[in-house]
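Novice: Could you work out the structure for the sequence below:
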Amino acid sequence: MTEFVLVAGAWLGAWAWDDVVPRLRAAGHGAHPLTLSGLADKQGVAAGQQTHVRDIVDEVERLDLRDVVLVGHSYSGIPVGQAAERIGDRLARVVFVDSDVPADGESFASGWWQGPAKLEAAIADNGGFWAPLTAAECDGQGLTDEQTTRLVGGATPHPGATLTEPAVLARPLDGLPATYVKCLLDGPEPADDVAVLLTGENWRLVEMDTGHWPMFSRPAELARILLEAAGDQRRAADLTAPVRGRAR
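Specialist: Predicted coordinates for the structure are as follows:
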């Protein structure tokens, strides 16, 4: 039995996986959605990026999980990628869902598409938090109106320090057994750093014809990909949503 630990991206909590978790459990696996400190039901808890790394490691150790597939979406790929090397032989695989990946000494803000100063200023102007996303920011991401309302309605301010503190890696990421899920409505190709990692023998690319929040827009398809990443081809075949994938 695989134990999936699922971590959603900025502004979100464990609740974001509500449509994915039942499918994984119905397939006979453990599924453990995690809210990171300072978000959702853990608002008010002070958090930096290393706090989020510890949240993930502590959850794995608290539950004494083995054969763990860590799943990191969007921002959370950065703490998940760091946690993966810290849980040792408990780790089976990492799945990065349309996510950033950590680089030693670099922060989430370092790679921000408008430049780190722009994001840092937005955080400073909002009392040290990244303001939740708006419905307009969900346009073109394959979401129904109902899904957008649910996503935006549940979003909470994201602790700014988690976005500006640097990652700490002891080893290169290319040594991790990893699947990268690229959501094509959010851009046709992975970022340059991910593209380099995908040239290695340990990383596999899977594409989804949906937007940046597939746990809302395509939960059955995403659950199928997670089961396949864990090696459960038989149960994955029971989820009939189409998926395209290729190894690199």
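Novice: Please make it C-alpha for all contacts and neighbour counts, starting now.
Specialist: Fine.
Novice: Report the central residue of this protein.
Specialist: The chain has H73 as the residue nearest its centroid, 1.5 Å off, counting by CA atoms, centre = their mean.
Novice: That one contacts A8, correct?
Specialist: Yes: with contact defined as CA atoms under 8 Å, H73 reaches A8; the gap is 5.0 Å.
Novice: What residues of the longest helix along the chain count as buried?
Specialist: For the chain, the longest helix by residue count, based on DSSP state H, is helix 49-62. Using 16 or more other CA atoms under 10 Å as the burial criterion, the residues of helix 49-62 that qualify are Q49, Q50, T51, H52, V53, R54, D55, I56, V57, V60.
Novice: got it, and stretch 16-35?
Specialist: Neighbour count says stretch 16-35 has 16-17, 19-24, 27, 29-35 buried, by 16+ other CA under 10 Å.
Novice: Stretch 124-136 too?
Specialist: Using 16+ other CA under 10 Å as the test for burial, stretch 124-136 gives G128, F129, W130, A131, P132, L133.
Novice: okay if I get the buried residues of helix 49-62 as TSV plus distance to G175?
Specialist: What follows is the buried residues of helix 49-62, written out as TSV (distance: CA to CA, whole Å):
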residue	distance to G175
Q49	22
Q50	21
T51	24
H52	22
V53	19
R54	21
D55	23
I56	20
V57	19
V60	20
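Novice: For the comparison step, fold the sequence that follows:
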Amino acid sequence: MTQFVLVSGAWLDERAWSDVVPHLRAAGHGAHPLTLSGLGARQGVPAGQRTHVEDITGAIEARDLREVVLVGHSYSGIPVGQAAARIGDRLARVVYVDANIPIDGSAFANPSGRGAEIFAAIEAHDGVWPPPAPAEFGGQGLTEAQLARLLAEAAPHPGAPLTEPAVLDRSLSELPTTYVKCLLDWPEPFPEVVELLTGPRWELVEMDTGHWPMYSRPRELADVLLAAAARKRP
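Specialist: Below is the predicted model:
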């Protein structure tokens, strides 16, 4: 029995997975969507990058989960990747859903490079990253109802987890991993992901949808997760 631990990206909490969870449980597996500190019902809880990693490892250990498929979407790929390296033989597989991956010593956002705009937005909004305007979700395969739900569930994301560096205990290349690329968002994975995909433990799966497949294609995403869980460990 696989135990899926599902972690949403920026602005979102466990509700993002509500259309995915029933399909995983109907297939006979456990499904555990998490809300990270500072988000959803946990708004106001102090949070940093280390806090989000501990949110994930703590939930897995508290529930004594084994055969864990640890799923990270977008930003949460960064704490998920760090947590995956720390839970030892509890881990069966990592799945990144159109996600960032942790790079030792680097943050999701920084004052220069591709995170400069995010860093500036955090500084301009008292330490949080506000959700995008509705128009920024265009072209992502979302129906009006799906977009309305996403916007209703989104909340400002605490800035510290986005600007604090990741710390890796082992190489991501050592972990059995599926990377899910959502083609409507951007057709190519990040360069650091492309490099890891050349190794024997990483595989690429493409979905013809946008950056939020848990909203736009929940059944298809559930099927991708189930197929990833069925992979034998290398």
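Novice: Helices of the second structure, start to end?
Specialist: 21-26, 49-62, 77-84, 116-124, 144-153, 160-163, 191-196, 213-216, 218-230.
Novice: okay, and the fourth one goes to which residues in the first structure?
Specialist: So the one you mean is helix 116-124 of the second structure. Counting by TM-score structural alignment, helix 116-124 of the second structure lines up with residues 117-125 of the first structure.
Novice: how big is the offset of that stretch relative to the second structure?
Specialist: Stretch 117-125 of the first structure differs from its equivalent in the second structure by a mean of 1.6 Å after superposition (mean CA distance after the TM-score superposition for the first structure).
Novice: quick one on the thing from earlier: Throw the buried residues of stretch 124-136 of the first structure into CSV and include distance to V97 of the first structure, thanks.
Specialist: Compiled in CSV, those are given as follows (distance: CA to CA, whole Å):
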residue, distance to V97 of the first structure
G128, 26
F129, 23
W130, 21
A131, 22
P132, 20
L133, 18
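Novice: Looking at the residues you listed, which one is closest to L119 of the first structure?
Specialist: W130 (8.2 Å; CA to CA).
Novice: contacting residues for that closest one?
Specialist: A122, I123, P157, H158, P159, G160 (CA atoms under 8 Å, 6 or more residues apart in numbering).
Novice: and A167 of the first structure, what does it touch?
Specialist: Q49, Q50, I78, P79, Q82, P102, A103, D104, G105, E106, S107.
Novice: swap in M1 of the first structure?
Specialist: G28, H29, G30, D67.
Novice: Which ones among the residues you listed map onto strands?
Specialist: Secondary structure from DSSP state E places G30 of those in strands.
Novice: For the contacts of M1 of the first structure, please prepare TSV with the additional fields distance to L226 of the first structure.
Specialist: TSV is the format used below for the contacts of M1 of the first structure (distance: CA to CA, whole Å):
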residue	distance to L226 of the first structure
G28	13
H29	11
G30	12
D67	13
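Novice: before we move on, the earlier item: pull out the buried residues from the contacts of A167 of the first structure.
Specialist: With neighbours counted by 16+ other CA under 10 Å, the contacts of A167 of the first structure contain buried members at Q49, Q50, I78, P79, Q82, P102, A103, E106, S107.
Novice: measure the last one to D19 of the first structure for me?
Specialist: Meaning S107 of the first structure. Using CA to CA, to the nearest Å, one obtains 30 Å as the distance from S107 of the first structure to D19 of the first structure.
Novice: what's the answer for the fourth one, then?
Specialist: If you measure P79 of the first structure against D19 of the first structure using CA to CA, the figure is 23 Å.
Novice: from memory A107 of the second structure sits against G159, does it?
Specialist: No: counting by CA under 8 Å, A107 of the second structure stays clear of G159, with 11.1 Å between them.
Novice: what touches both of those two?
Specialist: Shared contacts of A107 of the second structure and G159 (CA under 8 Å, 6+ apart): none.
Novice: Quickly note the distance from the residue nearest to V168 of the first structure when sequence neighbours are not counted to G81 of the first structure.
Specialist: Of all residues not flanking V168 of the first structure in the chain, D104 sits nearest, at 5.0 Å (CA to CA, 6 or more residues apart in numbering). Going from D104 of the first structure to G81 of the first structure by CA to CA gives 11 Å.
Novice: Likewise for E61 of the first structure?
Specialist: 16 Å.
Novice: For I87 of the first structure, state which of the contacts of M1 of the first structure is nearest.
Specialist: Nearest to I87 of the first structure among the contacts of M1 of the first structure, counting by CA to CA, is D67 at 10.6 Å.
Novice: residues in contact with that closest one?
Specialist: Contacts of D67 of the first structure by CA under 8 Å, 6+ apart are M1, T2, E3, R90, L91, A92.
Novice: In ChimeraX, how would I select the buried members of those residues?
Specialist: Buried residues among the contacts of D67 of the first structure (16+ other CA under 10 Å), as a ChimeraX selection:
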select :2,3,90,91,92
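Novice: which of the contacts of D67 of the first structure map to contacts in the second structure?
Specialist: Among these, the ones still in contact in the second structure (both residues aligned by TM-score structural alignment, their matches' CA atoms under 8 Å) are M1, T2, E3, R90, L91, A92.
Novice: Since that was my last question, I'll sign off now.
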